[in-house]
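**Q** A structural model of the following input is requested.
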Amino acid sequence: MRRTFVPLACAALITSVAQAQTPASPQAPAVDARVASPATPAPPTGSVTLEAAVQTALQLNPQLRAATADLAASDGSVRQAGLLPNPVLGVEQEDTRSATRTTTVQLSQTLELGGKRAARVELAQRGQDIAALDLAARRADVRADAIQAFFNALTAQERVKVAEESLRIAASGADAAARRVTAGKVSPTEETRARVAAASARIELRQAQAERSAALHGLTAVMGLQEGAIQQLDGPVDVLPPAPSAVDIVARLADAPSVRRAQMEIQRADAGYTLARAQGVPDLTVGVGAKRAQELGRTQAVISVSVPLPFFDRNQGAQLEALRRKDAAQARAQAEALRVRSEVLQLADLLQARRDEVDALRREVLPGAQSAYEAARTGFELGKFSFLDALDAQRTWLQVRCQYYAALAQVHRHAAEIDRQLGTPNDRPAMGTQP
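**A** All right, here's what the predicted structure looks like:
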């Protein structure tokens, strides 16, 4: 019986032959360990700066962790695509009588021809590259969301200070009006108006505090922290980001995450077409084994070779589909580049307009409104102006300050949106082997 399985020793050569028929699987790009398994940083304590908010968000944001896991999972697709087909062990018996039965044991192996394995690996590799670009786009989103949330909270914090000052001024005006009424210099109506103004200031302060609380909740969610983890922000709210020029935008357009992803979709579609063509080439199946005929009393070697005849199915339909998908990917890539360019140019114009507004408010409107208020307040205290004049000047000054902080928030929001669309050098992943 030992001689029955001697020919099967040759089956070990089949796997090595199969390896020789297909190129080695290209190595998948190693995922940065800092990205795949980020160390959990300690939550920021004390006053939170913009840099701390962004870095914490990039480490703890749940959506970013999900995109990182998707990239790590794509490595399994690359490995699976490079595996060889399993050999097949078959046993066949003819006749059930021990004296005349014939037993055949055969080990067969399919040899993939036409570059199927390499094409599968290439397609899986392009999918992994797209997952890396999705991670880069998600990082840009999280960074932009963190910047926007930080400056929303920071400007809300400044508006609370403005409201507190407004309440202090209103309370002081109410006290001054009461003293003048007591002295008989003005009618009690002036004191009533002053008390109403103070009550309105208290309402505005509560609204500003609620807006600050809501903005802090939004920042906490983006950073991936527990509620109440942030109480105070630290940073200059009036430092304006630069507005990119049209030349800078065009230069950065090719590195925009969505544009790079659209270009990678073209490469994946091309890899899909290559695989569809390779699948039209028939595979070769070889087998080796032994046949034991009891009636003859000897063992015979069995060698088999089989190949499908591509008379009808040459995978021509799949090839046509892959070609059309490649055409569609090219059209979508062009549309995406045009969309990003148009939106970023619009954002750049809005950013510049807001910068001009902030500059005008800072240089002309704010100093003038403050000077008018101080003059009206002094005149009211000296009895030269009515309380309505002082109240109107006060409201104008405070409204201008609120407008100033709202314009600052818009400047930072537009700048963050531009970075979201164009990405940053830190968001560009290392791609695998390009086709």
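
**Q** Going by C-alpha atoms from here, please, whenever you check contacts or count neighbours.
**A** OK.

**Q** any idea which helix or strand carries the spatially closest residue to Val162 that is not a sequence neighbour?
**A** Spatial nearest neighbour of Val162, chain neighbours left out: Leu398 (7.1 Å); criterion: CA to CA, 6 or more residues apart in numbering. Mapping Leu398 onto the secondary structure by DSSP states H and E places it in helix 387-422.

**Q** That helix: which residues count as buried?
**A** Buried residues in helix 387-422, counted by 16 or more other CA atoms under 10 Å: 387, 390-391, 393-398, 400-422.

**Q** ditto for stretch 216-232
**A** Going through stretch 216-232 with 16+ other CA under 10 Å, the ones that come out buried are 216-225, 230.

**Q** how about the helices of the stretch 1-150 of the chain, start to end?
**A** Listed in chain order, the helices of the stretch 1-150 of the chain (DSSP state H, counting those that start in this stretch) span 12-21, 33-36, 50-60, 62-81, 116-182.

**Q** Among those, show me which one is buried the most.
**A** With neighbours defined by mean count of other CA atoms under 10 Å, none of the helices of the stretch 1-150 of the chain is more surrounded on average than helix 116-182, at a mean of 23.

**Q** how much does that one deviate in direction from helix 50-60?
**A** Per axes from the mean of the first three to the mean of the last three CA atoms, to 10 degrees, the angle that helix 116-182 makes with helix 50-60 is 140 degrees.

**Q** which helices and strands sit right next to helix 116-182?
**A** Helix 116-182 makes packing contacts with helix 50-60, helix 62-81, helix 188-223, helix 257-279, helix 387-422 when contacts are defined by 3 or more CA pairs under 8 Å, 6 or more residues apart in numbering; DSSP states H and E.

**Q** can you put those in CSV and add distance to Val344?
**A** Rendered in CSV, the data for those read as follows (distance: least, CA to CA, whole Å):
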stretch, distance to Val344
helix 50-60, 22
helix 62-81, 24
helix 188-223, 23
helix 257-279, 13
helix 387-422, 6
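
**Q** Of the ones you listed, give the one that comes closest to Ala136.
**A** helix 257-279 (6.5 Å; CA to CA).

**Q** which parts of the following helix or strand past that closest one are buried?
**A** Past helix 257-279, further along toward the C-terminus, the next helix or strand under DSSP H and E is strand 284-293. Across strand 284-293, burial judged by 16+ other CA under 10 Å covers 285-293.

**Q** Second chain to compare with the first, below:
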Amino acid sequence: MLCVAAWPPGASARDSAPLTLEQAFTLTLERHPALERLPLARVARTAARDEAAQKPPLTAGATLENVLGSGDTAGFGAAELSLSLSSVIERGDKREARVAVAQGRLDALANETRATRLDLLAEVARRYLDALAIQAAEAAATDLVDQRTRTAAAAARRVSAGASPRPVQLAAEAALARATLERELLQTQGAAARRRLAATWGERDPGFERLAGDLLALPAVPAFEALTALLDRSPELRRFADERRLSEARLQLARSAGSADLAWDVGVRRLQATGDTALIAGLSLPLGSRTRARPGIVAAEAELADLELERESEAIGLYATLAEAHGRLLADRQAVSRADTDVLPRLVRAEEEAGRSYRAGALSYLEWAQLQADLLAARRDQITAARDFHRALIEIQRLTGDAFAADEETP
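**A** The predicted structure follows:
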């Protein structure tokens, strides 16, 4: 389960309550056109399978001979009219092989559907995470504005009392203006991130102003060995099972082409000259079918062998990506934890004591302002580490085929 998906569900996206990730997932699954196309693909592939299952058609024919010639064949006196019915007897289980190929493409649609859903939900989670990180940065910027406001007020009082020169007050007011501008920029970025998120489900005017959840609430990091055991569930690897079945069906279809089809026809012939009728029948069998089928068989065998090598290569790449993502999880979690337990508590206390010392005249304005800047930088670093943690977790869930919230298996 995606860690940021565990937040309490709220109201719909049009309500004033913060939007939850589950709601973003649900809206996307309900409205995204990529998912609406999947049922149409199933209809098309089902029809292709039904078409492959059809037997060769019967063909009705009529042949008129010995007419409009010369001598005895002048006019229609010597005409011979033949009515026939013909078809083909397929040999080598061709129809079964065609059906197997079409059924393989239909069966592969289930994994294609799951992969599409996972990719789409991963993108929703990433956009949600980006917007949530900006929201957290905006909250930190608001705290800085409050700090700079108190600093500017304290500087103004000291200047009025003659304890500090006028430039100190101007510097404090300039720092407040910069902090206010930074918050406004983050507010603009947040609005853009929310629009980008809402665009995932086709909404151009987001009906929500805030997102639910605590960016700094990190779940436990799963063991790497447990994650590698789940790699076979990855859509990238699961598709190879479908493709292998499809390649095997194509190979069988290529082999079946080595068995020549037997064409037959049967009918009656009317002899106009004598008024007699006669039964006609014929059989035909093409020669050299095995030779003509050999290139197709070789190509199908090579495709099947190449598929296995491709799977091994893909598995190596997925393992490397998983190892990198898991390493980021551990490092980012440690960074967030150390900031909570060691860095931020000390900086908060230092900033508070610096404020009291400045008001008492025991500390300069620059020292107090520097502590405020250090506190903001530490908060930003923590937000960045938490965001990167969640990004790595999203990638791991996509790699291992873990379902996101609101995701369901396709029947």
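
**Q** Can you give me every residue that contacts the residue nearest in space to the middle of structure 2?
**A** Averaging the C-alpha coordinates of structure 2 gives a centre point, and the residue nearest to it by CA atoms, centre = their mean is Asp119 (1.5 Å). Asp119 of structure 2 sits next to Arg398 when contact means CA atoms under 8 Å, 6 or more residues apart in numbering.

**Q** any idea how far the corresponding residue of structure 1 for it lies from Ser258 of structure 1?
**A** Asp119 of structure 2 is assigned Asp141 in structure 1 as its aligned equivalent, the criterion being TM-score structural alignment. Applying CA to CA, to the nearest Å, one obtains 11 Å for the distance of Asp141 of structure 1 from Ser258 of structure 1.

**Q** And Ala177 of structure 1? What does it align with in structure 2?
**A** Counting by TM-score structural alignment, the partner of Ala177 of structure 1 is Ala155.

**Q** show me the contacts for its match.
**A** Under the criterion of CA under 8 Å, 6+ apart, the contact list for Ala155 of structure 2 reads 164, 168-169, 172, 365.

**Q** Try it again at 7 Å.
**A** 168-169, 172 (CA atoms under 7 Å, 6 or more residues apart in numbering).

**Q** Tell me the one of those nearest Leu227 of structure 2?
**A** Nearest to Leu227 of structure 2 out of the contacts of Ala155 of structure 2 is Ala172 (CA to CA; 51.4 Å).

**Q** Could you check how many residues crowd around the closest one?
**A** A count of neighbours around Ala172 of structure 2, defined by other CA atoms under 10 Å, yields 23.

**Q** go on, Thr341 of structure 2?
**A** By the criterion of other CA under 10 Å, Thr341 of structure 2 has 10 neighbours.

**Q** how close does the equivalent of it over in structure 1 get to Arg354 of structure 1?
**A** Under the alignment (TM-score structural alignment), Thr341 of structure 2 maps onto Arg363 of structure 1. Distance of Arg363 of structure 1 to Arg354 of structure 1, computed by CA to CA: 14 Å.

**Q** Without its sequence neighbours, what residue ends up closest to the residue mapped onto Thr142 of structure 2 from structure 1?
**A** Residue-level alignment of Thr142 of structure 2 against structure 1, with TM-score structural alignment as criterion, gives Glu164. Spatially, and ignoring its direct neighbours in sequence, Glu164 of structure 1 is nearest to Leu205 (6.2 Å; CA to CA, 6+ apart).

**Q** Tell me which residue of structure 2 lines up with that neighbour.
**A** Per TM-score structural alignment, Leu205 of structure 1 is aligned with Arg183.

**Q** Then Val88 of structure 1?
**A** Val88 of structure 1 maps onto Thr59 in structure 2, by TM-score structural alignment.

**Q** got the contact list for the closest residue to its match other than its chain neighbours?
**A** Beyond its immediate neighbours in the sequence, the residue positioned closest to Thr59 of structure 2 (CA to CA, 6+ apart) is Ser86, lying 5.0 Å away. Counting by CA under 7 Å, 6+ apart, Ser86 of structure 2 makes contact with 58-60, 264-266.

**Q** gap between Ser86 of structure 2 and Leu262 of structure 2?
**A** When distances are taken as CA to CA, Ser86 of structure 2 and Leu262 of structure 2 turn out to be 11 Å apart.

**Q** Same question for Glu65 of structure 2.
**A** 26 Å.

**Q** Then Glu36 of structure 2?
**A** 44 Å.

**Q** What of Asp214 of structure 2?
**A** Asp214 of structure 2 sits 72 Å away from Leu262 of structure 2, going by CA to CA.

**Q** ok, the buried residues of stretch 216-232 of structure 1 vs Phe380 of structure 1, which is closest?
**A** Leu216 (39.0 Å).

**Q** Now check structure 2 for the residue matching the closest one.
**A** Using TM-score structural alignment, Leu216 of structure 1 sits opposite Arg194 in structure 2.

**Q** now that match, nearest residue through space, not along the chain?
**A** For Arg194 of structure 2, ignoring the flanking residues on the chain, the nearest one in space by CA to CA, 6+ apart is Ala131 at 6.1 Å.

**Q** for the aligned partner of the one you found in structure 1, what are its contacts?
**A** Here Ala131 of structure 2 is matched to Ala153 in structure 1, going by TM-score structural alignment. In this structure, Ala153 of structure 1 makes contact with 212, 215-216, judged by CA under 7 Å, 6+ apart.

**Q** Of these, which are reproduced in structure 2?
**A** When these are mapped onto structure 2 and scored by both residues aligned by TM-score structural alignment, their matches' CA atoms under 7 Å, the shared contacts come out as 212, 215-216.

**Q** quick one: which of these is nearest Ala53 of structure 1?
**A** Checking the kept ones among the contacts of Ala153 of structure 1 against Ala53 of structure 1 with CA to CA, the nearest one is Leu216 at 11.4 Å.

**Q** any idea how far Thr155 of structure 1 is from that closest one?
**A** Here Leu216 of structure 1 is placed at a distance of 11 Å from Thr155 of structure 1 (CA to CA).

**Q** residue range for stretch 19-28 of structure 1 in structure 2?
**A** Correspondence between stretch 19-28 of structure 1 and structure 2 is not established for any residue, with TM-score structural alignment as the criterion.

**Q** now stretch 272-287 of structure 1
**A** Counting by TM-score structural alignment, stretch 272-287 of structure 1 corresponds to 250-265 in structure 2.
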